[in-house]
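Novice: model the structure of this input:
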Amino acid sequence: MTDFAKGNIGNILKKFQSIIALLVLCIVLALMSDKFLTSENMWNIMRQISINVCISVGMTLVILTRGIDLSVGSILAFSGAVAAGLYKSGIEIPSMDLYIGFTILGAILAGFSVGGTLGAFNGWVITRFKIPSFVATLAMLTIARGATMLWTGGFPITGLGSNFAFIGTGWFLGIPMPVWITIVVVIIAMIITNRTKFGRYIYAIGGNESAARLSGINISKIKIWVYTIAGLLAAVGGIILTSRLDSAQPNAGLTYELDSIAAVVIGGTSLSGGRGSIIGTVQGALIIGVLNSGLVLLNVSPFWQQIIKGFVILFAVIMDRINHPNEE
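Specialist: Prediction:
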């Protein structure tokens, strides 16, 4: 075999390594469990990964700019709790003898506003005070989690009704609603990253921020928008999760940021920024979802599941460094 042919094969394997890994994983799990390839399990996997995909799409944009967002799980919880609380109880102001009720749409928009606002605050702090994204979003992780506890009083907000539950458990044209929501999010994100000036600026900032600044790109503005979108998509995940559980749990979203980062890295997005894709992230989320499902079907201990997922993430990062050794 010629060096040219070997090079082509190597490039093909690198380009489709996520898909190949997913297919191999599915084949192995199908051989080990006769329940894996059932339609019920396949739809269950799709419903489960829908939340992670929404969060991971936002995380992809952040990592493409060479940042990180550790607060998405807490923002998810707070946004979902706000939407659930407003929908169920509204806002009462006894001193003014005033009660403000919320429709489902109004409550959802309020949840989105919370997520987007917290995300924008992340971006503003990072760009205004030149704080590393790791530190700023770690602080927001604690702030948003504390705000969730205050809002809920430490107790779940339950009994949201069948109309609200339809968002997370309903079906439309034979496909679960969370999957429809995820499809819309992914399509919009792909258009933004591949077809817009904003998307090109994201890649430019991650590739070389100094060069992007010299070319006239408003770095701060783009980063603030990126973190705003990440917060907004965390809120979308929060609405889906709250609807699916028919309750807003104070501890919702714990460790979701880790699954999100895992999906992004496994999908081929570089932690060094400037390289990656939305479709790759979707493939990464599918791998995580299939792995989770398979481990559950095989009755693997939850503690071992965490260890296995940790090694999968580590392997993905190592492979990224091997394939791109010159990136800082």
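Novice: only C-alpha atoms for contact and neighbour calcs from this point on.
Specialist: OK.
Novice: and the residue nearest the centre of the chain?
Specialist: Ile55 (1.5 Å; C-alpha atoms, centre = their mean).
Novice: tell me the contacts of it?
Specialist: 72, 230, 233-234, 237, 260 (C-alpha atoms under 8 Å, 6 or more residues apart in numbering).
Novice: ok, now Met42?
Specialist: Applying C-alpha under 8 Å, 6+ apart to Met42 gives the contacts Phe36.
Novice: doesn't it fall inside a helix?
Specialist: Yes. Assigned with DSSP: H, G, I helix; E, B strand; the rest coil, Met42 falls within a helix.
Novice: buried residues, the helix or strand harbouring Leu105. List them.
Specialist: Assigned by DSSP states H and E, Leu105 falls within helix 104-128. By 16 or more other C-alpha atoms under 10 Å, the buried positions in helix 104-128 come out as 104, 107-127.
Novice: alongside the first, I'd like the structure of this one:
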Amino acid sequence: MTEQQLSLSTESAAPEKPAPARPTVSLGARLVHAVGTGNLSLIGALAVIVAIFGWLNPGYLDPKNLAGIGEAVTVFGLLAVVQTVVIICGALDISVGSQAGVASVVSAMAFTSASGNAFVGILAAVGVGLVLGLVNGVIIVYGRVNPVIATLATLAAYKGVAQLISGGKAQGFVLDNDVFIFLARGKIAGLPVPVLILALVALAVHCLLKYTDIGRNIYAIGGNDTAARLSGININKYLIAVYVLAGAVAAIAGIILTARTGSGQPVSGSEGLELKAITAAALGGCALKGGKGTVGGTLLAVVLLGALDNGLNVVGVNTFWQNVAQGSLLVAAVVIQQRRSGERAVGLPT
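Specialist: Below you'll find the predicted structure:
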């Protein structure tokens, strides 16, 4: 037998090496991966808040109070969900609260002008919201204005519009209308209608971001706008569309605000909502530079903020402390993001 034949017979006789075993992943690790470490932190913080306020005042855990928290967060929750989309796209909309105020006034005034037709008021408010969002997008894209500066300007402008058309006071009375009563106090399968509206909008936005090419392109624009442009994505079109979406959802929030308060509110019901929306999005894991964030994380942060506000009220803490808490949480969220990103802190040596 030749040396080559002997080598071949030896190789054929050698036993095959077993394939390396795949590492097993525990059920707990899978759950952590599915939920996300950031969301787990929010859930833990929420559990601590509920436990503390429940201990300080047992009435906090009353089912009616818990349901009230859900209804209370609906308006700014809607704004936070759409703010998530704007931030993921690498922009910011500081004017969403003022847009909700304009929509609230328009819905009540159109309702009154149409002899009590609620659907006219609702359609008019949504139409105005679309226009306001379009104005924001056009200013940013074609005026080449930084989104923060542009929407800071329209925050003041839209607030002025709401005050001008309403004379600076609440307009209309809608609590004698069945549609607005249903929007404010109705229930479906035991769940308040405002909460269901928030859930439906959040689900629609989640599916848009996670399961469509549009959503993937929005993440791409926020992550690296230069690469997105070179890959053929029309960034201008997407930015305008995102701001139009923000205006439409802000209008829905304004309509719910009108239904809950019974009249169109130019400022009192909508002032400060933009800060809450941005805080919730940042706490929920949205990177303020864009390209990162989820609707689920934002919703958890919305519930967390609502539970905190309600708890402070239940235990009799001065309501001004709520603003302090919101500002502190926003700073904490940004600091955590900065540390995780590993970027050099401003003004400090590398």
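Novice: TM-score for this pair?
Specialist: The TM-score (TM-score structural alignment, normalised by the length of structure 1) is 0.91; 313 aligned residues with a C-alpha RMSD of 2.0 Å.
Novice: quick one: the helices in the stretch 51-200 of structure 2?
Specialist: 63-72, 74-88, 96-113, 118-142, 147-166, 178-185, 193-211 (DSSP state H, counting those that start in this stretch).
Novice: closest to Gly296 of structure 2 out of those helices?
Specialist: Nearest to Gly296 of structure 2, of all these, is helix 193-211, at 7.8 Å by C-alpha to C-alpha.
Novice: that closest one corresponds to what range in structure 1?
Specialist: For helix 193-211 of structure 2, the aligned range in structure 1 is residues 177-195, judged by TM-score structural alignment.
Novice: going by neighbour count, list what's buried in the matching stretch.
Specialist: 177-182, 185-186, 189-190, 193.
Novice: one step back: who touches the helix holding Leu105 of structure 1?
Specialist: Identification of contacts with helix 104-128 of structure 1 by C-alpha under 8 Å, 6+ apart yields 75-76, 78-84, 86-87, 131-133, 136-137, 140, 164, 220, 223-236, 239.
Novice: tell me the buried residues within those.
Specialist: So, by 16+ other C-alpha under 10 Å, the buried ones in the contacts of helix 104-128 of structure 1 are 75-76, 78-84, 86-87, 133, 136-137, 140, 164, 223-236, 239.
Novice: pick out the most distant pair among the buried residues of stretch 177-195 of structure 1.
Specialist: Met177 and Thr193 (24.5 Å).
Novice: how near is the residue mapped onto Gly306 of structure 2 from structure 1 to Gly80 of structure 1?
Specialist: Counting by TM-score structural alignment, Gly306 of structure 2 corresponds to Gly289 in structure 1. Look at Gly289 of structure 1 and Gly80 of structure 1: by C-alpha to C-alpha, to the nearest Å, they are 22 Å apart.
Novice: circling back: of the helices of the stretch 51-200 of structure 2, which is nearest Gly290 of structure 2?
Specialist: helix 74-88 (4.4 Å).
Novice: in structure 1, what range does that closest one match?
Specialist: The aligned range for helix 74-88 of structure 2 is 50-64, by TM-score structural alignment.
Novice: before we move on, back to that, so which of the helices of the stretch 51-200 of structure 2 gets nearest Gly311 of structure 2?
Specialist: The nearest among the helices of the stretch 51-200 of structure 2, by C-alpha to C-alpha, is helix 63-72 at 9.6 Å.
Novice: how much does the closest one stray from structure 1?
Specialist: Taking mean C-alpha distance after the TM-score superposition for structure 1, the mean distance separating helix 63-72 of structure 2 from the aligned residues in structure 1 is 0.5 Å.
Novice: the inter-axis angle of that helix versus helix 193-211?
Specialist: Relative orientation of helix 63-72 of structure 2 and helix 193-211, computed by axes from the mean of the first three to the mean of the last three C-alpha atoms, to 10 degrees: 60 degrees.
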